[in-house]
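Chemist: need a structure here:
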Amino acid sequence: MSRIASTARIHPMAIVEDGATIGENVTIGPFCTIGRDVVLKDDVEVVSNAVVTGKTEIGKGCRIFPMAVIGGLSQSLHEAGEDSTLTIGDNCTMREGVTINMGTVGGGGRTVIGNDCLFLANSHVAHDCILGNGIVMSNNVMLAGHVKVDDRAILGGGSAVHQFNRIGRNAFIGGLTAVNYDVIPYGMLNGNPGILAGLNIVGMTRAGIDRATIHRVRKAFKQIFEGEGNIRNNAAAIRDEYVDCREVIEILDFIAADSDRAISSPFRGKA
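Modeler: Predicted structure coming up:
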C-alpha cells in the first residue's frame, strides 16, 4: 500500500505504483512513473516525463527533470534481477536524460550518491558507483560501474571514467577526458588518454585552502611525480615531511590505498 503525504501534489496523468512512499510537499508532474519500491522524501520535484524505479530512495529537495531514468537495472552483462538499491542524498539535481542505475550483487548491491550533487543533461552513473557530496557531472559525462568519486569533484562535459576508478576530493576532470586511472585529490586531468596536468588550484582556492598550503601541496606533487622512484615509493618517502598538512596526507593516503587501477600521472599515456 502506498504512503502518500497529504501535501503531495501528483498530476492526474502521472503513475504512482502501489507501494511507493511519497513525502510532504512532493510534486510529481505529468507522464511521470514512480515505481512501487520508490521512496521520495519531502520536497522532491519530479518535473515531467521522468521515471523513478527500482528500490530507490530520493533525498529531500531533489529535482528530477524530463526523460531522466533513475533507479533502472544495471547494464552489466551479469545482471539477473537480483536485489539491489540506489540511494540519493538531499538537494541533488538530475537534469534532462540523466540515467542512474542500481547496484549489482557482485558489486555490493548498491549505488550511493551523497548530497548537493548536480548531474547535467544525459550524464550517466552506472551500477555500484559511490559518489560523495557536492559533485558536478557536466553534460554527457559517463561513469562506468564501481567508480568512486569523492566530495566536490567536477567532471567536464563528455568525459568518460573507466570502471573501478577512483577520483579524489576536489579533483577536476577536463571536458572529453578519458579517465583510465585513479585521479588524486586536488588533481587536474585532461586529454585522451587522461594526463595529470597538475593541481586544481582554482578548486582548492574555492574550497578555502590558503596560499601557503597550496604551495606545500605543489611541492609534494613534484616530489611524488618527478622524483626518481615510482609514485608509491616517492609518496611513502615524504610522509614524515607533511604530517602537519592535511591536504598532502590526503593525497598520500589516496596513493597508498588498495585499488584496482594505477595512479594517473603527468607522464602516463605519453609516447
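
Chemist: C-alpha only now, for contacts and for neighbours.
Modeler: Will do.

Chemist: give me every residue that touches R206.
Modeler: Residues near R206 by C-alpha atoms under 8 Å, 6 or more residues apart in numbering: none.

Chemist: where along this protein do the helices fall?
Modeler: Assigned by DSSP state H, the chain shows helices spanning 201-206, 211-226, 231-237, 246-256.

Chemist: let me know which of the ones you listed is tucked in deepest.
Modeler: helix 246-256 (a mean of 19; mean count of other C-alpha atoms under 10 Å).

Chemist: so what touches that helix?
Modeler: With C-alpha under 8 Å, 6+ apart, helix 246-256 has contacts from 168, 184-185, 213, 216-217, 220, 232, 235-236, 239, 242-243, 263.

Chemist: I'd guessed I173 sits against L155; true?
Modeler: Yes. In this structure I173 lies within contact range of L155 using C-alpha atoms under 8 Å: 4.7 Å.

Chemist: who touches N139 in this structure?
Modeler: F119, L120, A121, N122, S123, G156, G157, G158.

Chemist: out of those, who's nearest G107?
Modeler: S123 (21.0 Å; C-alpha to C-alpha).

Chemist: can you report how many residues lie near the closest one?
Modeler: S123: 26 surrounding residues under other C-alpha atoms under 10 Å.

Chemist: hmm, back to that, farthest-separated two in the contacts of helix 246-256?
Modeler: Applying C-alpha to C-alpha across these, the maximum distance is between T213 and I263, 22.8 Å.

Chemist: now do the closest residue in space to S265 that isn't next to it in sequence against M188, distance only.
Modeler: Closest residue to S265 in three dimensions, ignoring its sequence neighbours and counting by C-alpha to C-alpha, 6 or more residues apart in numbering: L196, at 4.9 Å. Relative to M188, L196 is positioned 6 Å away (C-alpha to C-alpha, to the nearest Å).

Chemist: tell me, what's touching these two both at once?
Modeler: In contact with both L196 and M188: no residue, using C-alpha under 8 Å, 6+ apart.

Chemist: hang on, the earlier thing: what sits against the residue nearest to S265?
Modeler: L196 sits next to V183, G187, M188, L189, N190, S264, S265, P266, F267 when contact means C-alpha under 8 Å, 6+ apart.

Chemist: for comparison, sequence B:
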Amino acid sequence: MTIHPTAIVAEGAQIGEGVTLGPYTVIDGDVTLGDRVTIGPHCVVTGHTTIGADTRLFPGTMVGGPPQDLSYNGERTEVVIGARTVLREHVTVHAGTQRGRARTVVGDDCFLMAGAHVGHDCVVGNHVILSNNVLLAGHASLGDYVLIGGGAAIVQRVRIGAYAFISGLSGVTKDVIPYAYVIGHRGRLDSLNLVGLKRRGFGRQDIRTLLDAYAMLFEGEGLFRERLARLTEAMGEDPLVARIVDFIAEGHNRPLLHPLPKSDTDAQSEIDLLEAGV
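Modeler: Predicted structure coming up:
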C-alpha cells in the first residue's frame, strides 16, 4: 500500500492490499477499505464505513459522517460503498439512523460527480450516475442504472425505479416508475427514457412493450387502480412490465409521478423516435 506521511490512519482501521491514501487524508478506526481503494488528498472516511475494492475517492470527499437528523444521538449506524465506485470532489455520504435503515448504501460501479450528496438511510443501486450537485434527501432509494442530471434534488423517502432518467435541476417529490423520463423544475413524468433504454441494450420489441405498458397505465380510461389492474392482467407476466407493477406494489400506495395529459402529436413523436432508431 501507499500511505502519504501526512495521512492519519487510526488504530483498528482495516486496510486492504494495494490501497493508496493521499496527503492529509483521515481514516478512522471503524473503517474497512477493500483492496486497491484509492483515496485522494484531504478526504475523511469516518464512522462504521466499509468501502469496496477498486473504489476511488477524489479530494475533499467525506464518507461516514453523522446524519443530518435531529433524532440521531450517536448510535452505531453504517455506510457501505460498493466496488469500483467513483466519488468525485466534495461528495458527501452520511451514515444511517436507528429509526431508518441504520445503513446508507451506495452500490457497485456507481459514479457520483462533484458535490453530490447522499443523505442518511439512502439506498443507491448499482451503475447509478449522480451528476454534479445532485442532492438525495434521507431515506431515498434509487434502482440500478438510474441517471440523475446536475442540480436535481430528490425529496426524502422518494423511490426512483431502475433505468429512470431525472433531468437536471428537477425537484422530485413523488416516486418514479422504472424506465421513466422525468423533466421540469417541479419534476413531472414526461415519457419513457427511450434513449437511455436503447443505450443500455434494450431491443426494439422490448421498448415497444414498455411503451404499450406506459400508455395502458397512464393514458387509458378509468381510475389509476383500474388501469393498473388491466395492465397486470394483460402484460404482468412480461418481466419488463412486471418490474413496473412490482415497483408500484412495493410502494404501498405511495404517491407516484404522473404525466401531464399528452396530445396525439406527442405520442406520435415517441413512435417516430423509435422508428428512427434513436
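
Chemist: show me what F164 of the first structure aligns to in the second structure.
Modeler: Under the alignment (TM-score structural alignment), F164 of the first structure pairs with R157 in the second structure.

Chemist: tell me how many other residues crowd that match.
Modeler: Neighbour tally, R157 of the second structure, other C-alpha under 10 Å: 18.

Chemist: which residues touch the aligned partner of V26 of the first structure in the second structure?
Modeler: For V26 of the first structure, the aligned position in the second structure is occupied by V19, per TM-score structural alignment. Counting by C-alpha under 8 Å, 6+ apart, V19 of the second structure touches M1, T2, I3, L33, G34, D35, R36, V37, T38.

Chemist: repeat for F221 of the first structure
Modeler: F221 of the first structure neighbours (C-alpha under 8 Å, 6+ apart): G198.

Chemist: what lines up with it in the second structure?
Modeler: So F221 of the first structure corresponds to Y214, using TM-score structural alignment.

Chemist: against T209 of the second structure, how distant is E89 of the second structure?
Modeler: As for E89 of the second structure, its distance to T209 of the second structure is 40 Å (criterion: C-alpha to C-alpha).

Chemist: let me redo that: F202 of the second structure
Modeler: 11 Å.

Chemist: quick one on the thing from earlier: as JSON lines, the contacts of V19 of the second structure with distance to D266 of the second structure would be great.
Modeler: Shown next, in JSON lines, are the contacts of V19 of the second structure (distance: C-alpha to C-alpha, whole Å):
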{"residue": "M1", "distance to D266 of the second structure": "56"}
{"residue": "T2", "distance to D266 of the second structure": "56"}
{"residue": "I3", "distance to D266 of the second structure": "57"}
{"residue": "L33", "distance to D266 of the second structure": "50"}
{"residue": "G34", "distance to D266 of the second structure": "49"}
{"residue": "D35", "distance to D266 of the second structure": "50"}
{"residue": "R36", "distance to D266 of the second structure": "49"}
{"residue": "V37", "distance to D266 of the second structure": "47"}
{"residue": "T38", "distance to D266 of the second structure": "47"}
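
Chemist: restricted to buried residues, select these in PyMOL.
Modeler: A single PyMOL command selects the buried members of the contacts of V19 of the second structure (16 or more other C-alpha atoms under 10 Å):
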select buried, resi 3+33+34+35+36+37+38
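
Chemist: next, give me the two most distant ones among the contacts of V19 of the second structure.
Modeler: That would be I3 and G34, which, of those, are the farthest apart (C-alpha to C-alpha) at 14.6 Å.

Chemist: and D69 of the second structure, how many neighbours?
Modeler: 12.

Chemist: mind checking what it lines up with in the first structure?
Modeler: Counting by TM-score structural alignment, D69 of the second structure lines up with S76 in the first structure.

Chemist: please apply the same query to T97 of the second structure.
Modeler: Following TM-score structural alignment, the counterpart assigned to T97 of the second structure within the first structure is T104.

Chemist: just Q205 of the second structure next, same as before
Modeler: Match for Q205 of the second structure (TM-score structural alignment): A212.

Chemist: distance check, that match against S123 of the first structure.
Modeler: Taking C-alpha to C-alpha, one finds A212 of the first structure at 36 Å from S123 of the first structure.

Chemist: before we move on, what about N140 of the first structure?
Modeler: In terms of C-alpha to C-alpha, N140 of the first structure sits 4 Å off from S123 of the first structure.

Chemist: V112 of the first structure and T87 touch, don't they?
Modeler: Yes. Using C-alpha under 8 Å, V112 of the first structure makes contact with T87 at a distance of 4.9 Å.

Chemist: shared neighbours, the two?
Modeler: By C-alpha under 8 Å, 6+ apart, no residue touches both V112 of the first structure and T87.

Chemist: run a quick neighbour tally on the equivalent of V9 of the second structure over in the first structure.
Modeler: In the first structure, the residue matched to V9 of the second structure (TM-score structural alignment) is V16. Residue neighbour count, defined by other C-alpha under 10 Å, stands at 22 for V16 of the first structure.

Chemist: tell me how far the closest residue to V16 of the first structure other than its chain neighbours lies from P193 of the first structure.
Modeler: The shortest distance from V16 of the first structure to any non-neighbouring residue, by C-alpha to C-alpha, 6+ apart, is to I34 (4.7 Å). Using C-alpha to C-alpha, I34 of the first structure is found at 39 Å from P193 of the first structure.

Chemist: neighbour count for these two, which is higher?
Modeler: Per other C-alpha under 10 Å, whichever of I34 of the first structure and P193 has more neighbours is I34, with 27 against 17.

Chemist: ok, the more buried one - contacts?
Modeler: If you count contacts by C-alpha under 8 Å, 6+ apart, I34 of the first structure has them with I15, V16, E17, A20, V51, V52, T53.

Chemist: switch to 6 Å and redo it
Modeler: V16, V52, T53 (C-alpha atoms under 6 Å, 6 or more residues apart in numbering).

Chemist: got TSV for the contacts of helix 246-256 of the first structure, with distance to I4 of the first structure too?
Modeler: Output for these, formatted as TSV (distance: C-alpha to C-alpha, whole Å):
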residue	distance to I4 of the first structure
G168	39
I184	44
P185	42
T213	50
R216	54
V217	51
A220	54
R232	53
A235	53
A236	54
R239	54
Y242	53
V243	52
I263	47
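
Chemist: can you tell me which of these lies nearest to D128 of the first structure?
Modeler: Each of the contacts of helix 246-256 of the first structure was scored against D128 of the first structure by C-alpha to C-alpha, and G168 proved nearest at 17.1 Å.

Chemist: what's the neighbour count on the residue lying closest to the closest one once chain neighbours are set aside?
Modeler: Leaving aside its chain neighbours, G168 of the first structure sits nearest to P185 (3.8 Å; criterion: C-alpha to C-alpha, 6+ apart). Neighbours of P185 of the first structure under the rule other C-alpha under 10 Å: 28.
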